[in-house]
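Peer 1: I would like the atomic coordinates for the input below:
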Amino acid sequence: MAAFLLWLLLLVFCWPLALLALVLYPIVWLICLPFRLVGITVSAVFSFLGAILMLPARVLRGRPA
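Peer 2: Predicted coordinates:
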């Protein structure tokens, strides 16, 4: 809601900049999308490697003495 009100304020005071932001936002979002997907993939790989490396400790901890 605050972002919308700020955009309306920008539209009132500087409408060319507001219209430029409105047009460029989807383009910037599309450019950033591959980097976001790479970040998600790298995070998943690190989580997977951490789970594999911690597996022996989990198995040993779960075994009764």
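Peer 1: contacts, neighbours, all on C-alpha from now
Peer 2: OK.
Peer 1: What are the buried residues along the helix or strand hosting A3?
Peer 2: Element membership of A3 [criterion: DSSP states H and E] is helix 2-13. Neighbour-count burial for helix 2-13 flags 7, 10 (criterion: 16 or more other C-alpha atoms under 10 Å).
Peer 1: just how off-centre is that helix within its chain?
Peer 2: 24 Å (C-alpha atoms, centre = their mean, to the nearest Å).
Peer 1: Would you do the same for the sequence below? I want to compare the two.
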Amino acid sequence: MNFLLWLILLILCWPLALLALLLWPIVWLLSLPFRLIGISVDALFELLSALLHLPARLLGARGGKR
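Peer 2: Okay, here's the model as predicted:
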């Protein structure tokens, strides 16, 4: 889908399409630390949730809907 959108942009405005093609790796590299932070925060919240639900699970509660 992204490739088709890029092809349409290439047909309509080729300098902008080439600029997007050249800047995409730079944007990806700049966003990588934010993705890693997001993964870490998500893992931390999952750990906290597991710790908070541990007493109920030890007492025999069934795992319900999250």
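Peer 1: before we move on, the earlier item: next SSE after the helix holding A3 of structure 1?
Peer 2: Remark: after helix 2-13 of structure 1, the chain's next helix or strand is helix 15-62, criterion DSSP H and E.
Peer 1: Relative to its centre, which residue of structure 2 is most distant?
Peer 2: No residue in structure 2 sits farther from the centre than L59, which is 35.3 Å out by C-alpha atoms, centre = their mean.
Peer 1: who touches A56 of structure 2 in this structure?
Peer 2: Under the criterion of C-alpha atoms under 8 Å, 6 or more residues apart in numbering, the contact list for A56 of structure 2 is empty.
Peer 1: how close does it get to A50 of structure 2?
Peer 2: Distance, A56 of structure 2 to A50 of structure 2, by C-alpha to C-alpha, to the nearest Å: 10 Å.
Peer 1: Could you do W24 of structure 2 as well?
Peer 2: In this view, W24 of structure 2 and A50 of structure 2 are 38 Å apart by C-alpha to C-alpha.
Peer 1: Next: L7 of structure 2.
Peer 2: According to C-alpha to C-alpha, L7 of structure 2 stands 46 Å off from A50 of structure 2.
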